[in-house]
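**Q** Structure for the following, please:
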Amino acid sequence: MDSTEYGLQRWNDLASRILDGEACSREEATAVLEADDVEIPALLAAAFQIRHHYFGRKVQLYFLQNAKSGLCPEDCGYCSQSKISEAAIPKYVMSDEATLMAGAQRAYESKAKTYCIVASGRGPTQRELQHVASTVRKIKEAYPLHICACLGLLEPEDARVLKDAGVDRINHNLNTSETYHEEIVTTHTYADRVATLKAARDVGLELCSGGIIGMGEQNSDVVDMALSLREFQVESIPVNFLHPIDGTPLAGKRDLSPLDCLRALCMFRFTNPQTELRIAGGRELHLKSLQSQALYAANSLFVSDYLTTTGQPPQEDVSMIEDLGFEIVLAGGEIAVESCETAATAD
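**A** The predicted structure follows:
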């Protein structure tokens, strides 16, 4: 049996056991990240068995609105908005209601199911919190969008305010393993992040939490993060690939190949089989021409731009999804039937 046949049998067997209810072990997850390049097609085929079982051929789109940019007191080494960053980015206080409402309209027109309101900073002030809550109520009246808020560290009462306003989900990424966390930020702890996830869960909010790959961590750190997310039973995992922005401490760091990214996505699918898995920041930069292949493991992606970096036009994402024969799930649960030409005119 050659290596290709061995890989096909090996990963098919793992997928079958996971579909039978067996949890992917730490050793198996590590083996996925260490798989030989020639095994990638077999890995993707096995990951797709699991993806198809739980999500069919559906793809969910997310639209991100950077509601407050820069001006952050945290020292996250990967972030262009941190206090130690010298990146040339826009800096502005919390966006007004009209701007956030306009973002919701763009999200809806871009076929996004979820609208993500993201603000830089350690955590929201009470004024910012009430502003977001008030605007979310109006968005919910105007559009059938799922709302995800990413506002930094939250106290339990903050989470309650957002829940009562109609926010569906909180995003707060673990970013990496507990062991590696101090290597990327020192102004808050891994425990602080866990506390925010707990506060959100305690009031009934869905959890969106993932991380960034390519910051200098080891494979063991990526596996630790995936297993922690499984333990927290998060509803959604965004997998970001480091975009090394000039002016940040990690500028110029390019450790990932497109195949590394595919291996990581397969590992997250094996370890979190029923969880929505999203291809997030850095996908255009690192996956390059293999972006479409990532959707055999993942079942959601961001459309349009990210926080301080640009993405490819939404119509290109729609075309990529249609070319795969996949379906876009719209806000409200409907399946998109318009062509990519129609989607393009919405922008």
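**Q** When you work out contacts or count neighbours from here on, use the C-alpha atoms and nothing else.
**A** OK.
**Q** Was I right to think residue 30 contacts residue 218?
**A** No - no contact is recorded between residue 30 and residue 218 when judged using C-alpha atoms under 8 Å, the distance being 10.4 Å.
**Q** To check against the first, give me the structure of this:
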Amino acid sequence: MKSIYGVGWQRLAEKVLQGSVITREEGLAIITADDDELLSMMQAAYQVRKYYYGKKVKLNLIINAKSGLCPEDCGYCSQSIVSKAPIVKYPLLEKQILVEGAHKAKELQVGTYCIVASGRGPTERELDQVVEAVREIKATLPMKICACLGILTDEQASRLYEAGVDRYNHNVNTSAGQFRRITSTHTYEDRIQTVEKAKLAGMSPCSGAIIGMGESDEEIVEIAFALRELDADSIPINFLNPIPGTPMENRRDLDPRKCLKVLALMRLVNPTKEIRVAGGREVNLGSLQSLSLYAANSVFVGDYLTTEGQEAEQDHRMIEELGFEVEQCAL
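**A** As a prediction, the model looks like this:
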């Protein structure tokens, strides 16, 4: 197949760069394209990525600030109340540990330090600890801080912004139609509202998805356009890493080529946004990991929440071998 509905990959990239929005039909064509079209598709995605971000790669690092102890029933998560995964559980880390984590991140040339805590939303005590840690980090390091603490109130969002949190993450995770099959203890709208509260408070919105949870190709396209409508500045794309002990432990829906098509779709639907290849990339992309950066311009280094990532040195080497370079943080 040399074209999609009469539009070649090159012409699709040109359409995006001219400011037009691809159609949902074209989005579905990306996801369902023959594997023989993969390199041409990635070249189109790279044209758009290069136009907006050059060869820069943004590095992000997660600290699992609170592990387990979560009352939510998200089927993919090892920290949820329904999970039987043998993970380490602990309350919110003390301020000094959070601050030390930021300094370690800086040593790895990380531009965005992500403080992530399990739970439906932060208690006031937990919020106080995060606020104090953020203030100390911002006083000493030129680093962006992203917080991911669950569902927020307006007041909590304002406090985080005033403390210096640059970005707030709350993923939509999946399509609106599939959401109830994944989680029943909160709603898709709860997540949308939290992102909107973060925006209203002044924080940059970060929201993405977990691909590979049983969604259809049409739903993947729906997710890409939902994130566009949400106007998320940063879009982390996770690929399900099925963890033993979770309801989704036996799900294996992905292959590396499908993952790359998803990233190409996200870039072409959200051309100006930070597209981050996130959790599960090592498991699902395998030896094709480096190709992901032809569509994505951002990556997590180090470990995730309860699963291990590859060594940061390997990520730096991958970036260097591609002829790309780490983007230094500019506040």
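**Q** care to give me the TM-score?
**A** TM-score for the superposed chains, counting by TM-score structural alignment, normalised by the length of the second structure: 0.98, backed by 330 aligned residues with a C-alpha RMSD of 1.1 Å.
**Q** thinking again about what came up before, quick one, which of residue 30 and residue 218 of the first structure is more surrounded?
**A** Between residue 30 of the first structure and residue 218, counted using other C-alpha atoms under 10 Å, residue 30 has the larger neighbour count: 18 against 14.
**Q** Quickly note the distance from that one to residue 259 of the first structure.
**A** Distance of residue 30 of the first structure to residue 259 of the first structure, computed by C-alpha to C-alpha, to the nearest Å: 15 Å.
**Q** corresponding residue for residue 140 of the first structure in the second structure?
**A** In the second structure, the position corresponding to residue 140 of the first structure is occupied by residue 138, as judged by TM-score structural alignment.
**Q** which part of the first structure lines up with stretch 60-69 of the second structure?
**A** The counterpart of stretch 60-69 of the second structure in the first structure, using TM-score structural alignment, spans residues 62-71.
**Q** Just checking the distance from that stretch to the centre of its chain.
**A** Using C-alpha atoms, centre = their mean, to the nearest Å, the distance from the centre of stretch 62-71 of the first structure to the centre of the chain it belongs to is 14 Å.
**Q** ok, and for it, which residues are buried?
**A** By neighbour count with 16 or more other C-alpha atoms under 10 Å, stretch 62-71 of the first structure contains the buried residues 62-70.
**Q** What lies in contact with it?
**A** In this structure, residues lying in contact with stretch 62-71 of the first structure by C-alpha atoms under 8 Å, 6 or more residues apart in numbering are 80-83, 89-95, 100, 103, 107, 110, 112-121, 300-307.
**Q** Check stretch 119-139 of the first structure too.
**A** Residues outside stretch 119-139 of the first structure that contact it (C-alpha under 8 Å, 6+ apart) are 66-74, 81, 94, 97, 100-101, 104, 145, 147, 150-154, 158, 161-162, 165-167.
**Q** And stretch 193-210 of the second structure, what's buried?
**A** Going by neighbour count (16+ other C-alpha under 10 Å), the buried part of stretch 193-210 of the second structure is 193-199, 201-210.
**Q** list the contacts for the match of residue 140 of the first structure?
**A** The neighbours of residue 138 of the second structure, taking C-alpha under 8 Å, 6+ apart as the test, are residue 164.
**Q** Kindly report the same for residue 178 of the first structure.
**A** Residues in contact with residue 178 of the first structure (C-alpha under 8 Å, 6+ apart) are 190, 225.
**Q** Per the alignment, it pairs with which residue of the second structure?
**A** With TM-score structural alignment as the criterion, the equivalent of residue 178 of the first structure in the second structure is residue 176.
**Q** ok so its match is a strand residue?
**A** No - counting by DSSP: H, G, I helix; E, B strand; the rest coil, one finds residue 176 of the second structure to be coil, located in no strand.
**Q** Now do the same contact list for residue 103 of the second structure.
**A** Applying C-alpha under 8 Å, 6+ apart, one finds that residue 103 of the second structure lies in contact with residue 141.
**Q** Which SSE is immediately downstream of the host helix or strand of it?
**A** Here residue 103 of the second structure is covered by helix 95-107, with elements defined by DSSP states H and E. Note on helix 95-107 of the second structure: by DSSP H and E, the next helix or strand toward the C-terminus is strand 112-117.
**Q** what's the counterpart of residue 91 of the first structure in the second structure?
**A** For residue 91 of the first structure, the residue aligned by TM-score structural alignment is residue 89.
**Q** wait, what's in contact with its match?
**A** Contacts here follow C-alpha under 8 Å, 6+ apart; on that basis residue 89 of the second structure touches 66-69.
**Q** What distance do you get for residue 318 of the first structure to residue 6 of the first structure?
**A** Between residue 318 of the first structure and residue 6 of the first structure the computed distance is 35 Å (C-alpha to C-alpha).
**Q** Comparing the two, which shows the higher neighbour count?
**A** Each of residue 318 of the first structure and residue 6 has its neighbours counted (other C-alpha under 10 Å); residue 318 has more, 25 against 13.
**Q** Check which helix or strand that one maps to.
**A** Mapping residue 318 of the first structure onto the secondary structure by DSSP H and E places it in helix 314-323.
**Q** for that helix, packing partners?
**A** Using 3 or more C-alpha pairs under 8 Å, 6 or more residues apart in numbering; DSSP states H and E as the contact criterion, the neighbours of helix 314-323 of the first structure among helices and strands are helix 340-345.
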